[in-house]
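J.: Got a predicted structure plus its sequence, pasted below:
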Amino acid sequence: MLRGLDISDMLIIDRLELGFQPGLNVLTGETGAGKSILLDALGFVLGWRGRADLVRQGAEQGEVTAWFDLPDGHPARSVLEEAGLPIEDELILRRVNTADGRKTAWVNDRRCSGEVLRALSETLVELHGQHDDQGLLNPRGHRAILDDYAGNAPLLSKVRKAWVDLGAARKAAATAAEERAAIQAEEDFLRHAVAELDKLDPQEGEEAALDTKRRLMQGAEKIRSDVVNAYELMGQEGAERHMADALRWLDGAAARAEGALDAPMAALNRAMVELDEAMSGVADAIEAMSFNPLELEETEERLFAIRGLARKHDVAPDDLAGFAGTLRGKLDALDAGEAKQAALQKAVKDAEATYAQAAGSLTEARRKAALKLDKAVSAELAPLKMERAVFETQIDPEQPGPEGQDAVSFTVATNPGAPAGPLGKIASGGELSRFLLALKVCLTQGQSGLTLIFDEIDRGVGGATADAVGRRLSALAAEGQVLVVTHSPQVAALGAHHWRVEKAVSKGMTTSTVIPLSPPERVDEVARMLSGDQVTDAARAAAEALLAG
């Protein structure tokens, strides 16, 4: 419940503090006095998107503070908890607008965003104003309004999930079909390439190994004859034979040399051992350099084949094995594609069936809620002097989507037998106000702690009809709090609390102020609303009669 509103330097308001009460609060005043400015200021502190030029001319910044009662269980408490803001029994909203357009907001003295303010406002205030064509008169919002009335949030959640799942299934099937078509277009190439790669069977690192082997064989061909010649010079016909002969001659002479040949003979024996090791190593080298000339040719052929295939497919030689696996995977996908496609199509049909069931349940719930809403609105129209009018919620098939498969629109017929049509086109100004009031009353039933604001809901009506509108507002206010901006004396007379909005010019500056009215002042104000600038005794008498009920 809105308890107060403090406005500083906003539009034509210098400083204004208002305290509101439960019941029906009415604001009256001449046209242009600034009644709508109060709603602009309230909308500003609640985070609503409105006019940009709010700061009073000559002021550095404008500020609005609003405070609300927040009893236990109020839905605003959940918003505060989710936003990590302090939760108290009193909710204080404050918002500042600087002259250069910057806006800053606080909730219970903690900084917050405009999004948080707007989320709070949905739990605090319900507005019906002169621009309700963006709300109840906009057919695009009627489906959401009906769903809110019906409490269809769980069903809507199922439909949205089913729609997302259906979209994912359709996308998967389409993607698989596109991929399979692309593979089919290159099937001949794939099969030829895989066969060619499988036949060659290149291994990782093989190209480098073949290149090394080839270079070794090419080099061995040039040096092997020199190594063989060296081996022969060390062998039986060379150094080995001569060293053996020398040792034999020395051995025969050693007995007569008195030990003089012992050391040379030992050295010669060691040299023969070293020579044997050298000959063994050279022999191994000769063996390693021995190869079949065809082997060099085969090595070169395979090396060139691997390099040629790598160039053909524009990959590194070491990547040929992995590339073959990739191509083979595409062929496997193609071969298995038909079964996979069938499975994906089945998944699409299953998702379609799930969506159809969820959307059908939502449609049924909407139809039941529509009948209930139509009946409730009709009951509200009778005390508003429109007992012959017909309100109907039409539900027509629509292209399926995340919100279901229904188009919802509120239609009216002002007289039995008259053609029904859109709410905003069929009803006249006075009728439209009453239709909207009846609809608003039905839609807000059961919403606790909500302040209802009506901006000139009685426009276009007068006399007994205006009195009927005022009495319905008064009855509605008995269950909570209603604020009404009105030009109707009948409505104003039924208010439990009455303020007059006045505009004055001082030193070339126009300002607006709001004055709470005492009982005698209320008589004068209602009389002014009845008779205009000249308040007569008859007007005062009529005003007293209205206020007496």
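T.: Cool, the structure landed.
J.: only C-alpha atoms for contact and neighbour calcs from this point on.
T.: Will do.
J.: residues near residue 368, how many?
T.: A total of 12 residues lie near residue 368 under the criterion other Cα atoms under 10 Å.
J.: what about it, helix or strand, and which?
T.: Per DSSP states H and E: residue 368 is located in helix 320-381.
J.: Can you spell out which helices and strands pack onto that helix?
T.: In terms of contacts (3 or more Cα pairs under 8 Å, 6 or more residues apart in numbering; DSSP states H and E), helix 320-381 is packed against helix 142-150, helix 153-185, helix 187-200, strand 390-401, strand 404-413, helix 429-444.
J.: If we use 7 Å, what do you get?
T.: helix 153-185, helix 187-200, strand 390-401, strand 404-413, helix 429-444 (3 or more Cα pairs under 7 Å, 6 or more residues apart in numbering; DSSP states H and E).
J.: Next up, a structure to set beside the first:
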Amino acid sequence: MLRRLSIRDFVIVDSLELDFAAGFGALTGETGAGKSILLDALGLVMGDRAESGVVRAAQSRAEIVAEFDVPDAPPLKAWLDEQMIDAEEGLLLRRVVDSAGRSRAWINGTSATLTQLREVGEWLADIHGQHAHHALLRGDAQRELIDRYAGLETLARDVARAWRHWQDARQALAQAAADAEGVQRERELLGWQVKELDELGFSLEEWAQLNQEHARLSHAAGLIEGASSAIDALEEGEAPIVASLERLSVRVAEMARIDGELAAAQELLNGAAIQADEALHALRAYRDRIDVDPEQLTELDARIAAVTDVARKHHVAPEELAGLHQRLATQLADLSEAADPDKLAARVAEAEAAYRDLARGLSEARTPVAAQLGEQVTAAMQTLSMGGGAFEVTLVPEPEGSAHGDERIEFRVAANPSQPLRPLAKVASGGELSRIGLAIQVITSRAAATPTMIFDEVDVGIGGRVAEIVGRMLQDLGQQRQVLCVTHLPQVAACADWQWSIAKQQVAGETLSRVMALDDNGRVDEIARMLGGVEITETTRRHAAEMLQRQPA
């Protein structure tokens, strides 16, 4: 549940520190005093979009901090573990918005994205806004409510994914039929290109060897001449290097026997003589092996020319031919499969079967939940001055299917027994819509796992005995979870376990919102104000006290 809410410089709030209790709490006060602002702040800290206008005038930033107990929900704990967030002592959500509309967020001191705020917020609180009733007139909102109430959101997403896969397969089949001639031409071109590259038999390893061998043969004469010159210098001529090094090594060795400091020099000369002799043998072997072969050089020239011609034709470097060959072969294989009507038809049939199976499961799961909700809302209508009225959740078949399953969801209502069931959007008046919508929200909230339920003036359009019944409904809901309700109805507020009064005050020429936790006498005064308007009489106060005394302890 929500434990604490701290607000700084948000709209007309300069500073508020609010500690929340369990049960049903009513937030009351004059219109414009800032009741809904508290819920807007709570929505912001749970991931709603931020705008620069939420920052109080002349201030640089707004800050909202909300502290929640962690509900006993294994999926939430798994999510927290996945995000590496330690929540043993609760969850602290913080959001800062600057005057330019930029915002930052944290969860238990760890920087968080708005997506993370929204994800964790779904497990902590459910806010029903002022226009929630009107949203129920939309078909998509009706479907989403049923799926959420039944816990079918994951299955519904799977159905939507399967539907898209099926439609993609159908489109591929239709496209292949429409472009059959063009596809055939493209296949023929790709086939010729792949065949040419197959016949070329090119590889990067061969290309490296070709260039190395070509360079060797092209310069064979020069290489032989150079090797011969090196051999002459090492073993022939007036001062052959190998013989000279050997003589110097012997001479210095004799000197080293007299002075040991020359031992290191002698070892170096001896090593040099040995290495020069090894170089001489290597050069002889190389000169004997190398050969000037014009015929082989001609063959290499022809091979290099063939590779270069094909590379030029495809506008790539020779080194890129291997990758090009693989890409073209893959394109040809894909195109061949994509143009195969039998394979495409089989893929369509497979995708449709997968969709139908999931959609059937979704329909079967929706049916009993729809019937149950219809019965429960119908029963609630009897207590909300709609005696004899009926509510039904109808699953209207869509044989062709859709991304939302094999049916569309339609809320139908009959306000009195003489009327047939008709779509909610066509028959419900404003007051009837408020009562039906509130009944739906309260009933579906009982099945929700969210520990905190927030209702923002959802009781608009009702009054009198019905208002008291609504208050009792919220009071019963408060026995199961924390319920917060912004209300203008004294009958609803009187049913609350605790009550806050929100009012505007002038402070140093600035209008600010203030919140006061009401004791028993304060609640009498506030409910009397809600009953009596401008002038509060003793009769009004007695009436208010009587309303509070009628509530169970």
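T.: Perfect, I can see it now. Because the structure is a prediction, the values reported are computed rather than measured.
J.: rewinding a little: next, the angle from the helix holding residue 368 of the first structure to helix 187-200.
T.: For helix 320-381 of the first structure against helix 187-200, the angle by axes from the mean of the first three to the mean of the last three Cα atoms, to 10 degrees is 140 degrees.
J.: hang on, the earlier thing: how about a markdown table for the helices and strands packed on helix 320-381 of the first structure, with distance to residue 71 of the first structure and mean neighbour count added?
T.: Shown next, in a markdown table, are these (distance: least, Cα to Cα, whole Å; neighbours: other Cα atoms under 10 Å):
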| stretch | distance to residue 71 of the first structure | mean neighbour count |
| --- | --- | --- |
| helix 153-185 | 25 | 17 |
| helix 187-200 | 72 | 14 |
| strand 390-401 | 35 | 16 |
| strand 404-413 | 34 | 22 |
| helix 429-444 | 18 | 20 |
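J.: Quick one: closest of the ones you listed to residue 513 of the first structure.
T.: Among these, the nearest to residue 513 of the first structure by Cα to Cα is helix 429-444 (27.5 Å).
J.: After the closest one, which helix or strand is next?
T.: Criterion used, DSSP H and E; the element after helix 429-444 of the first structure is strand 451-455.
J.: hang on, isn't residue 128 of the second structure packed against residue 456?
T.: Yes. Contact criterion Cα atoms under 7 Å: residue 128 of the second structure and residue 456 qualify, at 6.2 Å.
J.: neighbour-wise, which of these two wins?
T.: Taking other Cα under 10 Å, residue 128 of the second structure and residue 456 do not tie; residue 456 has more neighbours (21 against 18).
J.: could you redo the helices and strands packed on helix 320-381 of the first structure as a markdown table and give each row distance to residue 532 of the first structure?
T.: Formatted as a markdown table, these follow (distance: least, Cα to Cα, whole Å):
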| stretch | distance to residue 532 of the first structure |
| --- | --- |
| helix 153-185 | 50 |
| helix 187-200 | 90 |
| strand 390-401 | 36 |
| strand 404-413 | 35 |
| helix 429-444 | 21 |
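J.: So for residue 140 of the first structure, which of these sits nearest?
T.: Comparing those by Cα to Cα, strand 404-413 comes nearest, at 7.9 Å.
J.: roughly how far out does the helix or strand that that closest one is followed by sit from the chain middle?
T.: The helix or strand immediately downstream of strand 404-413 of the first structure is strand 421-422, counting by DSSP H and E. Offset of strand 421-422 of the first structure from its chain centre (Cα atoms, centre = their mean, to the nearest Å): 35 Å.
J.: which is the next helix or strand following strand 421-422 of the first structure?
T.: Assigned by DSSP H and E, the successor of strand 421-422 of the first structure is helix 423-426.
J.: For that next one, which outside residues touch it?
T.: Around helix 423-426 of the first structure, the neighbours that count as contacts under Cα atoms under 7 Å, 6 or more residues apart in numbering are 137, 410-412.
J.: try 10 Å
T.: Helix 423-426 of the first structure is contacted from outside by 132-133, 136-139, 391-392, 409-414, 419-420, 431-432, 435-436, using Cα atoms under 10 Å, 6 or more residues apart in numbering.
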